[in-house]
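J.: sequence unknown, structure follows:
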């Protein structure tokens, strides 16, 4: 089928594109390369250098005529959202609405939307399921949640199916350690650069980490499953930052001790997402344990880090 992937040159989007092409789908990518990387782009995909806010998007839709749109183009830097909430909203909210308008205009069958655990805010109970109250603590969380409402109304008023995927903490090859990179890519970068890593607080805070290849598989599963559903995509396992650091330290052959500093105001202490709905409805389950995903990720960077 014809699938359009926004943000297809980015960390997660490029892995989705690769898997789609491996499975024989015809893929087009929209990316403005604000955070995407040209080296991530699969040469078998059609690449369109454009912004999702560009009015020319509709012409691309009319030419390519996608059956499914997988939407990953977004402003993902939480600190940037705090400093520039209007800019954050323009990309994550207005940009998504423009994509939905284009879908309506050309009769796209399904829209798969990448949301985030950030929509939940401070957990009232663990594990967090999809029925948990939505109380985001950041403008980013608000800007990722708001399009979910637009999507539901668009689907109700038009012949458009959708699946919303709320990701836990995603990690893996191609994740940028700079800026708002995930803690795993930051730890790997610091250890391979022989720079002392920093841990906020005592390191006993917990997160739920999911490997990017499992995220890609969840998007593939959503092509034909999960109609009009919202699903947590996670490993459903808690890992402390200290445990995480020790694993990465072992896999990078660097036993440097981290520097502990004051905890950050507003940081959530514990988080884990219940993935049972995705296992049931998407017929998906994670194939990588944290140890397996870290071994593959660290192994890749050990081979390629000093040749970049």
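T.: Alright, I've got the coordinates. Keep in mind the model is a prediction, meaning the values are calculated, not measured.
J.: use CA for all of it now, contacts and neighbours both
T.: Fine.
J.: Count the residues that sit near residue 6.
T.: 26 (other Cα atoms under 10 Å).
J.: same check, this time on residue 137
T.: 16.
J.: For it, which non-adjacent residue is spatially closest?
T.: Nearest non-adjacent residue to residue 137, counting by Cα to Cα, 6 or more residues apart in numbering: residue 121, 5.2 Å away.
J.: adding another structure so you can compare the two:
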């Protein structure tokens, strides 16, 4: 039986990936320290005899080694995201050391290694859609939010170089704006998560900046299909591949769509928050972030299929189940 190790397994994306790979017949070990992941995301997997959960910190190499004996493929998703409110230290250290350890384990086991990077590495590059060989245009280190993109750019270099040195197969995936059931309900989950929460609670919708910035949003089932396609492919060694949908939507438009889909009438109450007021420190945003997805189609035969409104309706229905009891309790 083919054996996988998935890091960050109790998190949003990785828990869906665990479910998908179990459904495809894999033996899966999931690793998570539960600092941000939720073990409830693995309820279904824990009932499957082919799934083993190991609570461990990917930054602890000894603990990571104890989680698995034999493994054919390591899929590394564990990471800290943009430090919008907290400090950048954890983002830099966890993302660098955690990747080093997961990669070292793959080398020791002669396993394929797939890592999820981020569309944030394209930074402020104005030339959209972003192709995989586009320049990375990051802001100053004095702006903490760039720590995430910097850490992931470092991870990409480390993975491609170290995998070549130890002779293992590797693929880097740049993920664009995933959303869906199990998403984090804070800004870690993305703007759609925060907007749904505010609307269902009849609160003002907070929007950072002027709301004219644009993004693409990829439903979680599409994202994990793309990750699985890379894990199963023999056609993308030493490749970097964008995984995402390519419908461009402004953040203001996203808020209005969600407001309507939540069954509200009239115009939403919106508060525009200047960037420097997000955490009372300097902050910079990306004006447009849209992927060029031709490489994913060519190498993986992958393209996102779920329309934004369909995905949002499913996400709203899931999030409503979590929020309604809290609103009633209030």
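T.: That came through, no problem. Predicted, not measured: the structure shown is a model, and the values here were computed from it.
J.: Which residues are in contact with the residue nearest to residue 137 of structure 1?
T.: 134-137, 141, 268 (Cα atoms under 8 Å, 6 or more residues apart in numbering).
J.: Map it across to structure 2 for me.
T.: If you follow residue 121 of structure 1 across to structure 2 using TM-score structural alignment, you land on residue 123.
J.: One more: residue 68 of structure 1?
T.: Residue 68 of structure 1 maps onto residue 73 in structure 2, by TM-score structural alignment.
J.: Surely its match and residue 231 touch.
T.: Yes: with contact defined as Cα atoms under 8 Å, residue 73 of structure 2 and residue 231 form a contacting pair (7.3 Å).
J.: what is in contact with the two at once?
T.: Contacts common to residue 73 of structure 2 and residue 231, judged by Cα under 8 Å, 6+ apart, are 112, 114.
J.: what are the ranges of the helices in structure 2?
T.: Secondary structure of structure 2 (DSSP state H): helices at 12-23, 61-67, 89-109, 146-166, 191-200, 220-232, 251-261, 294-300, 308-329.
J.: What is the end-to-end distance of stretch 236-245 of structure 2?
T.: 20 Å (Cα to Cα, to the nearest Å).
J.: Pull the residues that contact it.
T.: 119, 131-132, 160, 169-178, 216-218, 222-223, 226-227, 230, 291-293, 295-296, 299-300, 303-305.
J.: now it: how far from the chain's centre is it?
T.: With Cα atoms, centre = their mean, to the nearest Å as the basis, stretch 236-245 of structure 2 stands 14 Å off its chain's centre.
J.: hmm, back to that, make TSV out of the contacts of residue 121 of structure 1 and add distance to residue 240 of structure 1.
T.: Shown next, in TSV, are these (distance: Cα to Cα, whole Å):
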residue	distance to residue 240 of structure 1
134	24
135	24
136	22
137	21
141	23
268	12
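J.: Buried ones among these?
T.: Neighbour counting with 16 or more other Cα atoms under 10 Å marks 134, 136-137, 141 as buried within the contacts of residue 121 of structure 1.
J.: Quick check: of the contacts of residue 121 of structure 1, which lies closest to residue 113 of structure 1?
T.: residue 141 (14.2 Å; Cα to Cα).
J.: dump the residue contacts of the closest one.
T.: 116, 118-121.
J.: Report the contact partners of the equivalent of residue 108 of structure 2 over in structure 1.
T.: In structure 1, residue 108 of structure 2 lines up with residue 105, judged by TM-score structural alignment. Contacts for residue 105 of structure 1 (Cα under 8 Å, 6+ apart) come out as residue 58.
J.: Please repeat the previous calculation with a cut-off of 10 Å.
T.: Applying Cα atoms under 10 Å, 6 or more residues apart in numbering to residue 105 of structure 1 gives the contacts 58, 61-62, 99.
J.: Residue 290 of structure 1 contacts residue 247, doesn't it?
T.: Yes: counting by Cα atoms under 10 Å, residue 290 of structure 1 does reach residue 247; the two are 9.2 Å apart.
J.: The nearest residue to residue 273 of structure 2 once chain neighbours are set aside: neighbouring residues, count only.
T.: Nearest non-adjacent residue to residue 273 of structure 2, counting by Cα to Cα, 6+ apart: residue 208, 4.8 Å away. Residues near residue 208 of structure 2, counting by other Cα under 10 Å, number 20.
J.: swap in residue 201 of structure 1?
T.: Counted with other Cα under 10 Å, residue 201 of structure 1 comes out at 16.
J.: And for residue 228 of structure 2?
T.: Residue 228 of structure 2: 19 neighbours (other Cα under 10 Å).
J.: surely residue 239 of structure 1 meets residue 204?
T.: Yes: in this structure, residue 239 of structure 1 is within contact of residue 204 by Cα under 10 Å, at 8.7 Å.
J.: Now list whatever residues contact both of those two.
T.: Contacts common to residue 239 of structure 1 and residue 204, judged by Cα under 10 Å, 6+ apart, are residue 270.
J.: Which one of those two is surrounded by more residues?
T.: Under the criterion of other Cα under 10 Å, the comparison of residue 239 of structure 1 against residue 204 puts residue 239 first, with 18 against 15.
J.: With adjacent residues omitted, what lies nearest to that one?
T.: residue 206 (5.0 Å).
J.: The one you found matches what in structure 2?
T.: Per TM-score structural alignment, residue 206 of structure 1 is aligned with residue 214.
J.: wait, that match sits on residue 254?
T.: Yes: under the criterion of Cα under 10 Å, residue 214 of structure 2 is in contact with residue 254, at a separation of 9.3 Å.
J.: sorry, back to before: number of nearby residues for the match of residue 68 of structure 1?
T.: 23.
J.: For the residue nearest to it when sequence neighbours are not counted, grab the count of nearby residues.
T.: Once flanking residues are discounted, residue 73 of structure 2 sits nearest to residue 112: 4.5 Å by Cα to Cα, 6+ apart. Residues lying near residue 112 of structure 2 (other Cα under 10 Å) number 24.
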